[in-house]
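1. heads up, no residue letters with this:
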């Protein structure tokens, strides 16, 4: 496969995935209900103006020889078409999973906070304090 075909396939696949994920999800109350227009991505015919960065943190010993070979083949394919391929570094990539976990927990907590029993279901009429109301309601 030539670099143009590879790039076109990757971009088309990404557009398909984005089209599937975009828009309202009736089983997720946090999604936006605005209508989504189909994604129209421009075709890229000249890849010589591109600069592609390959994160060195992704090229780890745990990658199989086949995966490492594919990284090299794709990089060589782009370079042969005039694309600048360079190694980049994401120095804080080790924190990404921790940050993701923290954000997921926070999002879940904020999403389910409205189901705390105060707004929906039984609510006690004790008016002494917010704390007393919460304790009596739950």
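-> In hand now; what should we look at? Since the structure is predicted, the reported quantities are computational estimates derived from the model, not experimental observations. Numbers count the residues shown, from 1 in each chain.
2. from here on, contacts and neighbour counts on C-alpha atoms
-> Fine.
3. now residue 111: how far from residue 136?
-> With distances taken as Cα to Cα, to the nearest Å, residue 111 is found 23 Å from residue 136.
4. other SSEs contacting whichever strand or helix holds residue 134?
-> Taking DSSP states H and E as the criterion, residue 134 maps to helix 130-137. Here helix 130-137 touches no other helix or strand, going by 3 or more Cα pairs under 8 Å, 6 or more residues apart in numbering; DSSP states H and E.
5. so which residues of the chain form helices?
-> Assigned by DSSP state H, the helices in the chain fall at 3-21, 65-80, 96-112, 130-137.
6. now those in JSON lines, with mean neighbour count?
-> Below are the helices of the chain laid out as JSON lines (neighbours: other Cα atoms under 10 Å):
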{"stretch": "helix 3-21", "mean neighbour count": "14"}
{"stretch": "helix 65-80", "mean neighbour count": "14"}
{"stretch": "helix 96-112", "mean neighbour count": "11"}
{"stretch": "helix 130-137", "mean neighbour count": "13"}
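7. redo these as a markdown table? Include distance to residue 52.
-> Converted to a markdown table, the helices of the chain look like this (distance: least, Cα to Cα, whole Å):
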| stretch | distance to residue 52 |
| --- | --- |
| helix 3-21 | 12 |
| helix 65-80 | 8 |
| helix 96-112 | 21 |
| helix 130-137 | 55 |
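8. and here's the other structure:
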């Protein structure tokens, strides 16, 4: 298949996404508001970039720009379910494809607000900066 004939769709899902703004340099900026139980590993989101046949076109490169003050973040390459809303790739939602999941774990016993920032890129020009705001709740 010719490189220029491949149709690629990029999607970065962050649970609770509250909006996205694109800056002058083309970087999309968004913020997420989530909850997690104190000390419990919690999935904050996932990123994927699938071809029309549901195989991974590229794997997201996620860099931690600002670490959380009261916990840690882990990025795991794993098979995940996509969440396309429409288009030809909606069929991919019923089967797992390779992507990157984002997990947050607060320090044990901590409760209150925490946050971290990530930069997500896909190697094909899409770049997103995401601020994740977390309300950590005691068990």
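-> Looks like it arrived, so ask away. All figures in this text were calculated on a predicted structure; none of them were measured in a lab.
9. TM-score for the pair, please.
-> The TM-score (TM-score structural alignment, normalised by the length of the first structure) is 0.19; 48 aligned residues with a Cα RMSD of 5.1 Å.
10. and of the helices of the first structure, who's closest to residue 54 of the first structure?
-> Of all the helices of the first structure, it is helix 65-80 that lies closest to residue 54 of the first structure, at 8.5 Å by Cα to Cα.
11. all helices for the second structure, in order.
-> In the second structure, no helices are defined using DSSP H.
12. can you map out the strands along the second structure?
-> Shown for the second structure, the strands assigned by DSSP state E span residues 9-14, 17-22, 28-37, 42-50, 61-66, 71-81, 96-106, 112-121, 127-137.
13. including mean neighbour count, could the ones you listed go into JSON lines?
-> Output for the strands of the second structure, formatted as JSON lines (neighbours: other Cα under 10 Å):
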{"stretch": "strand 9-14", "mean neighbour count": "18"}
{"stretch": "strand 17-22", "mean neighbour count": "13"}
{"stretch": "strand 28-37", "mean neighbour count": "18"}
{"stretch": "strand 42-50", "mean neighbour count": "22"}
{"stretch": "strand 61-66", "mean neighbour count": "15"}
{"stretch": "strand 71-81", "mean neighbour count": "15"}
{"stretch": "strand 96-106", "mean neighbour count": "21"}
{"stretch": "strand 112-121", "mean neighbour count": "18"}
{"stretch": "strand 127-137", "mean neighbour count": "20"}
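14. was I right about residue 63 of the second structure contacting residue 128?
-> No - counting by Cα atoms under 8 Å, residue 63 of the second structure stays clear of residue 128, with 10.6 Å between them.
15. now the common contact residues for the two.
-> By Cα atoms under 8 Å, 6 or more residues apart in numbering, residue 63 of the second structure and residue 128 have these common neighbours: 119, 120.
16. verify the stated contact: residue 88 of the first structure with residue 54.
-> Yes - applying Cα under 8 Å, one finds residue 88 of the first structure in contact with residue 54, separated by 5.7 Å.
17. pick out whichever of those two has more residues nearby.
-> residue 54 (15 against 12; other Cα atoms under 10 Å).
18. what's near enough to touch the more buried one?
-> Contacts of residue 54 of the first structure by Cα under 8 Å, 6+ apart are 85, 86, 87, 88.
19. looking at those residues, state which has the most neighbours.
-> residue 85 (16 neighbours).
20. give me the spatial nearest neighbour of that residue, chain neighbours excluded.
-> residue 52 (4.8 Å; Cα to Cα, 6 or more residues apart in numbering).
21. my guess is that neighbour contacts residue 84. True?
-> Yes - with contacts counted by Cα under 8 Å, residue 52 of the first structure reaches residue 84, the gap being 6.2 Å.
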